[in-house]
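Quick one, fold the following:
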Amino acid sequence: MKRNIPEKENKNEMTYIQQHLANERTYLAWIRTAIAIMGVGFLVTNLHFTMREAISGIEDFIARMIGLFSVILGIVTIVFSTVNYYQKRDQINQAIFKSPKITVFILSALMTIVMIIFFAYFLSI
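Prediction:
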């Protein structure tokens, strides 16, 4: 099924094909990162509850928070990367560029929170 693409949009897409392909690679890298973040959260939570015989309340809470925050951070990363992908796509077609300062800051801050929780967890063991 052939999609009807306006001539102007098609011309811009072809003019900046390398930039569009780079944008797609960046998007896929963000998706892989989100999956890895969620995977680490599941791993820590699963290891905590299967490897420990004597579990304290605070350790359980921290392990659950690691899992929860990792999943939330992974979902937020997917949402932000998808929005960023479409913004970049439009910016490439309009021949303008704006760096994603807010997205990078928010994701970095959230990842720092997860790392602090990891650190607290490993200190409590």
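
all contacts plus neighbour counts: C-alpha atoms, from now on.
Noted.

Identify the residue spatially nearest to the residue nearest the centre of the chain, adjacent ones excluded.
Centre of the chain computed as the mean C-alpha position; nearest residue by Cα atoms, centre = their mean is residue 77, 2.6 Å away. Nearest residue to residue 77 in three dimensions, chain neighbours excluded: residue 34, at 5.7 Å (Cα to Cα, 6 or more residues apart in numbering).

for residue 111, same thing?
residue 73 (7.2 Å).

quick one: what helix or strand has the one you found in it?
Residue 73 is located in helix 57-93, with elements delineated by DSSP states H and E.

one more, for comparison:
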Amino acid sequence: MANKGTKTPDSAFIQQHLANERTFLAWLRTALALKGIGFLAASLHFTTPLKTYFSTTMAMTLSIVSFVSGTAIITLAALLFIRNKRTINTGQFRSSTVLIMAAAALIILVMLLLLVYFLTSAGV
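Predicted coordinates:
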């Protein structure tokens, strides 16, 4: 641990490291929201009296995809945080286009599954 007043390698880029931490926490909130959607769909489904085979399958699929998506986003966010921490100090920072596109695709998939589930459960 550094003494008080001693500069660390991260000291030159304090703002960037703090922004990296905030970004990581935002990814965690996104992942937790995705997992919450899965649990919500399952709990709503299994507390309603009218269940069909298709709606049960959709509820389970939505729950599994939401949980896996949330776990994947947490894993990728942690890897991205570590990579960004290293590259900020060396001046070799690269933006995270792949993670952004992957997260967007996973969220779109979960939202489409949620839409299909609600439309089939409502009898539309």
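
Mind checking how well the two chains overlap by TM-score?
The TM-score (TM-score structural alignment, normalised by the length of structure 2) is 0.89; 118 aligned residues with a Cα RMSD of 1.7 Å.

corresponding residue for the residue nearest to residue 111 of structure 1 in structure 2?
Residue pairing (TM-score structural alignment): residue 73 of structure 1 is matched to residue 69 of structure 2.

what sits against that match?
Residue 69 of structure 2 sits next to 31, 34, 35, 106, 107 when contact means Cα atoms under 8 Å, 6 or more residues apart in numbering.

what's the mean gap between the helix or strand containing the third one and the aligned bit of structure 1?
By that I understand residue 35 of structure 2. Secondary structure from DSSP H and E places residue 35 of structure 2 in helix 14-46. Comparison of helix 14-46 of structure 2 with structure 1 after fitting gives an average deviation of 0.8 Å (mean Cα distance after the TM-score superposition for structure 1).

Now do that helix and helix 53-90, the angle between them.
Here the directions of helix 14-46 of structure 2 and helix 53-90 differ by 170 degrees (axes from the mean of the first three to the mean of the last three Cα atoms, to 10 degrees).

what's the matching range in structure 1 for helix 14-46 of structure 2?
Taking TM-score structural alignment, helix 14-46 of structure 2 hits residues 17-49 over in structure 1.

residues making contact with the helix or strand harbouring residue 12 of structure 1?
Assigned by DSSP H and E, residue 12 of structure 1 belongs to helix 7-15. Helix 7-15 of structure 1 is contacted by residues 20, 93, 94 when judged by Cα under 8 Å, 6+ apart.

at 10 Å instead, please
4, 5, 17, 19, 20, 89, 90, 92, 93, 94, 95 (Cα atoms under 10 Å, 6 or more residues apart in numbering).

What is the aligned counterpart of residue 114 of structure 1 in structure 2?
Under the alignment (TM-score structural alignment), residue 114 of structure 1 maps onto residue 110.

Residue 64 of structure 1 pairs with which position in structure 2?
Checking TM-score structural alignment: residue 64 of structure 1 goes with residue 60.

List the contacts of that match.
Contacts of residue 60 of structure 2 (Cα under 10 Å, 6+ apart): 38, 39, 41, 42, 45, 54, 66, 117.
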